[in-house]
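>>> Fold the following.
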Amino acid sequence: MSKAISPLRPVHLAGAIVLGLATASAGAFDITGKYCDTPSRCVNPSTTQGMVTTSNYLATQAGLKVLRDGGNAIDAAIAAAATLAVVYPQMTTIGGDNFWLIHNAKTGEMRALNASGRAGEKATIDFYKQKGLSKIPARGYLAANTVPGVISGWDEAYRYGKQSMGSKLSWSQLMDSAIGYAQDGFAVTPSLAKWAQININPADQEFRNLQRFTGFKKTYLKADGSIYQVGEVMKQPELAATLRLIAKDGAKAFYQGPIAKKIVDELQRNDGVLTLKDFATHKANWVTPLKVPYRDTVAYNLPPNTQGMAALEILNVLNNFDVKKLGEGTTDYYHLIIEATKEAFADRDKYLSDPDFVQIPVDFLLSKQHGIDQAKRIQMATAATSVKPLDPKGDTIWLGVVDKDGNAVSLIQSVYHDFGSGIVPEGTGVLLQNRGSFFSLDKTHVNHLQPGKRTFHTLNPAMLLKDGKPLLVYGTMGGEGQPQTQAAIVTRIVDFGMTPQDAINGPRWLHGRTWGAVSNDLKIEGRAPLAVTDELKKRGHPINVVEDYTDTMGHAGAIWIDPATKVRYGATDPRGDGVAAGY
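Model (predicted):
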């Protein structure tokens, strides 16, 4: 593949000279790598058939086994996601939500699936206000106020894949690995041990001290109340039984059967708001994906209620700059993407909620002219201070799959905060999410609580297409950091020709604030050169240098499909417990 530059007329913007151009098309990788220890680390794995990347090696193997056994990309994604729901409960469980981007190689269509849950019929602002609350609690029974959507997403996607892609595997076979790890146990990873320890801090009654909840203590801690250390074996027999029911009876076991009854019974015994009707009427929805051009590719993401529009807005702004000319890892590079992020987040925070309840001008926000107007506001010498990003508050998994036929899946699944609400209803093993705690109790807020409403979601899986075919399947966990990390991955690969692994390894940043913080800052990994962080400070960025490879930056992943050879290059994040593998 050759690199071609098509310069267009320069556009003089405030503080910078910007080229309105599509820069170099994706060319051959520089396998020496800027952030890899060896060339091999930059391109391994590369395969010709299937590829799976997830944030846990057991989940990757589960997905790969399904591909080898004749399953399609959707089947493999379900098997991997189900395994993650067992071995990575700090980030995702079947009590959470998921979102899908699916590219069908046979039809050429891109499908988007929203499997997020809605607020319960009794979840009203008055309900919380009558309890003397000014905000929805972050943890506990009152935080579990939206129906878990994960199983509905697996079910809907499976049906679509079976019909349109073909598969040799049954629904129940996709649960085999997850059931095995739940019943027989798995070795605890560093990420799980770390977040378990953080969450038993008795001094933090608002966000931590999760051992106060019986189900959490029984499920995730040892009999003496201590955490499972790295390498110790954790078993979840109640979750195994729940997964067996789902394997046998499908989604109806979760939403209309004994599982729903157990969950609702415990919630209602503790003044919770979800009802059997809420579960029985829940469904995942196919939605129209959003897209914007970026250089010679087209970037796809999910529409509201996700922040996919913000991720695309960043790229829409960057289209007006010659990013390659700035140089990867330079002060100008970081500054520009951070400032583009502020522009996108200002729109997101003003408009984003459930489109069934509010009008969101998505076409305008992703228009070429709006991107130009946003670019004109960026001052390269000075950091803008007028925007107020929301708290990151997100713990999630992303996974990607490409099968032998070229079908591609970008899937993101989450329980919101690490370990969600902290509630595990007795007899289920299902940790419930606390996504609904993000609703506002202010009736004037765009994302205020209403029964049946889906809340603002940070989750947004992504994919780049070139000439109508998948080029890059990518995504990350990390709440507020997701659009920023996506921009880092895309620019490093498309504009600078880096391998997916090199792009993910590179120093990352997060513009926003973390739990309990009263002001925003710019977290940047310590591997960024001191000269760069010093110059960013001079431009007005509130720099907070954090540890190298901190998982505050999320666990990213990517699969690059070479347009000429069709070789798949997988990448996973050294900040997590994951691996990419293929055949």
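>>> all contacts plus neighbour counts: C-alpha atoms, from now on.
Noted.
>>> Can you tell me the centre-most residue of the chain?
To find the centre residue of the chain, average its C-alpha atoms and take the closest one (C-alpha atoms, centre = their mean): that gives Met477, at 4.0 Å.
>>> Sequence B follows; please return its structure for comparison with A:
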Amino acid sequence: MHRRSFLAALPLGVMGAGAAMAQPYPNVGMGDRITGERFAGRSTVWGSQGAAATAHPIATLIGIDTLRRGGSAIDAAIAINAALGFLEPVANGIGGDAFGLLWDPALGRVVGFNGSGNSPMGLSLETARSRAVDGYLPRYGAVTVNVPGTVDAWWSVHQRYGKLPWAEVLLPVAELCERGAPVPQVIAYYLERNMANFQRPNAGIEEIDNALSVYTTSGRTPREGEMFRNPNLGRTYRMIAEGGRDAFYDGPIAEHIESYFRRIGGWMTRADLAAHQTEWVTPLMTTYRGVEVYGLGPNTQGLSTLQLLNVAEQFDLRTMGFQSAASIHHQAEAKRLAFEDRARWFSDPRFTEIPVEHLLSKAYAAERAALIRPDRVMDHVFPGDAPTQGDTTYFSVADADGMMVSWIQSNYRGMGSGLVPDGPDGSTLGFMFQDRGELFALRDGHPNLYQPGKRPFHTIIPGFACRDGQPWMAFGVMGGGMQPQGQAQIIINMVDYGLGPQEAGDAPRWQHYGSSEPTGQPAEGVGVLHLESGVPAVSRAGLEAMGWTLGPPDGGFGGYQNVMRQINADGGWTYGAATEMRKDGLALAW
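Take a look at the predicted model:
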């Protein structure tokens, strides 16, 4: 069976991106910094009144401008997310879902929300199975589309935490869509490849003309530095600014969406949209060497980050050495153990009982850690016994009142399903629907089995960490199954190896592929451990000697943002913001 890779940030065909993006001067290394670690591409950005770190410089500027106009961190987060839906359509948009963790200064604790939508009530399991490819749901098309949760998430968090009027948050972004912006390097690269994939023979997309009209001009996508405009999305934002969430879920936008799916033979209806509601949730938490690390529970994979850290905590990674074979080996084996539980248990908790407390316990982590051999990769990894009771953008933002927001939003595989809904007067609504439904299982008895009105397993997860009960970091690493692996590496880099937020993100990363998947796809032996080129040669040799199959850099190591709060000697705090050198992003503070 052909192995399918579930990388939300990467469209089909980008697994060879390491070769495709090769530089003309492969033997030239980085310049030398006068301070800090040599592998860090820049310094952490510091400010006292607020900070933002996003995947696009203009989105960061919009976030900072929203804060400077008196907005809260939530106002800034909504404006950033709306801007990224235009600026970075290869990773997110209002056709997808959103999740968040935030520090509420008034409550003095971390709170979370789940903004993921249900599958259409009119799409049966029988019909879904009839559209399967090799026993799994396809990558693209209407069968993969769930109710988009993002706009309702914006509305719900703004009702609680917004300071600026709703329309004042969105209208500057609508103007940006109409005015346009130059396309940066990485986004131009992915935009071209996404659109090429959608146009492949037998892609399974009911219609592609709407997407072509939005994202191409004269038969091609915009190149680096060229202007891109999306006035249709600007008009949609104006409707949402005027009519609130109801404009999208039970108003003119909902009418257009229902008519579109009726036209192409899909299943989404206005009733499906109107029934959607963001869920406020209590985050899960574990400690890693005294640091409190938070994650969202299923239907997300946030528990996997916490499980990975619980297992890694059983070993003295600091003594093993930064980027050593031993340290990477134990981290990767912890990932393999956590991901087998992910494949076995994770699903929509409204439909399946999931033994979260047991899977999160330190006693269970100790049992699992005992399976790891220090000098040899495990031949087989299975989910643990538990009592029966289961392409993305990420950004961080903080304000002067102490609110810190960790926000992640995605259309799943690259740009999403390939489907852009019709708009008024022969136009479009300017956004693409997610293909998150691809992650349902179709095997009877599986917790993540497709059902109408059910949320699929979700890869996107925000991260948050506290120290001594006070907020420390709003952070995340985007990119499908890379997210728990990347989040754990950031925590380990900072806690075990003492790196700062920018250095922790710029450090070379590893990613393991080949674990079992929540779609029911089984593991493939020990899988493949991909290493970035900065991992020392001696570590590579040591990992191969342990039995690891090593893969090259493939462009799939995620995208990272972080806003860290530092308590200073005078008792006040400052914010340190860091961004991802692998993307087009920018971190700013003031």
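>>> Need the TM-score from the superposition.
The TM-score (TM-score structural alignment, normalised by the length of the first structure) is 0.88; 535 aligned residues with a C-alpha RMSD of 2.2 Å.
>>> picking up where we left off before, and the residue nearest to the centre of the first structure? What does it align with in the second structure?
Taking TM-score structural alignment, the alignment pairs Met477 of the first structure with Met478 from the second structure.
>>> ok, its match to Gly100 of the second structure distance?
Between Met478 of the second structure and Gly100 of the second structure the computed distance is 13 Å (C-alpha to C-alpha, to the nearest Å).
>>> Spit out the residues that contact these two alike.
In the contact map built from C-alpha atoms under 8 Å, 6 or more residues apart in numbering, the residues linked to both Met478 of the second structure and Gly100 are 408, 461.
>>> hang on, the match of Met477 of the first structure packs against Ile460?
Yes. The criterion here is C-alpha atoms under 8 Å, and Met478 of the second structure meets it with Ile460 at 7.1 Å.
>>> quick one: the match of Met477 of the first structure from Arg368 of the second structure, how far?
When C-alpha to C-alpha is the yardstick, Met478 of the second structure and Arg368 of the second structure sit 26 Å from each other.
>>> what do you get for Pro522 of the second structure?
To Arg368 of the second structure, Pro522 of the second structure is 20 Å away according to C-alpha to C-alpha.
>>> These two: who's more crowded?
Of the pair Pro522 of the second structure and Arg368, Arg368 is the one with more neighbours under other C-alpha atoms under 10 Å, namely 20 against 14.
>>> hang on, the more buried one is in a helix, isn't it?
Yes. The assignment for Arg368 of the second structure, made by DSSP: H, G, I helix; E, B strand; the rest coil, places it in a helix.
>>> what residue of the first structure matches up with it?
Under the alignment (TM-score structural alignment), Arg368 of the second structure maps onto Gln374.
>>> so who does its match touch?
Counting by C-alpha under 8 Å, 6+ apart, the residues that Gln374 of the first structure touches are 317, 340, 343.
>>> next one: Lys523 of the first structure
The neighbourhood of Lys523 of the first structure, defined by C-alpha under 8 Å, 6+ apart, consists of 509-512, 543-546.
>>> try 7 Å
Each residue near Lys523 of the first structure by C-alpha atoms under 7 Å, 6 or more residues apart in numbering is listed here: 509-511, 543-546.
>>> what secondary structure does Arg244 of the first structure sit in?
Look at Arg244 of the first structure: counting by three-state DSSP, its state is helix.
>>> measure it to Glu238 of the first structure for me?
Separation of Arg244 of the first structure from Glu238 of the first structure (C-alpha to C-alpha): 10 Å.
>>> Spatially nearest residue to Asp577 of the first structure (excluding sequence neighbours)?
Of all residues beyond its chain neighbours, the one nearest Asp577 of the first structure is Asn56 (4.9 Å), with distances taken as C-alpha to C-alpha, 6 or more residues apart in numbering.
>>> surely that neighbour meets Arg575?
No. Between Asn56 of the first structure and Arg575 there is no contact under C-alpha atoms under 7 Å: 11.2 Å.
>>> Among the two, which residue is more densely surrounded?
Neighbour comparison, Asn56 of the first structure and Arg575: the larger count goes to Asn56, with 23 against 19 (by other C-alpha under 10 Å).
>>> Where do the helices of the stretch 101-250 of the second structure begin and end?
Using DSSP state H, counting those that start in this stretch, the helices assigned to the stretch 101-250 of the second structure run over residues 125-130, 150-161, 166-179, 185-198, 209-215, 231-243, 245-249.
>>> No further questions, thank you.
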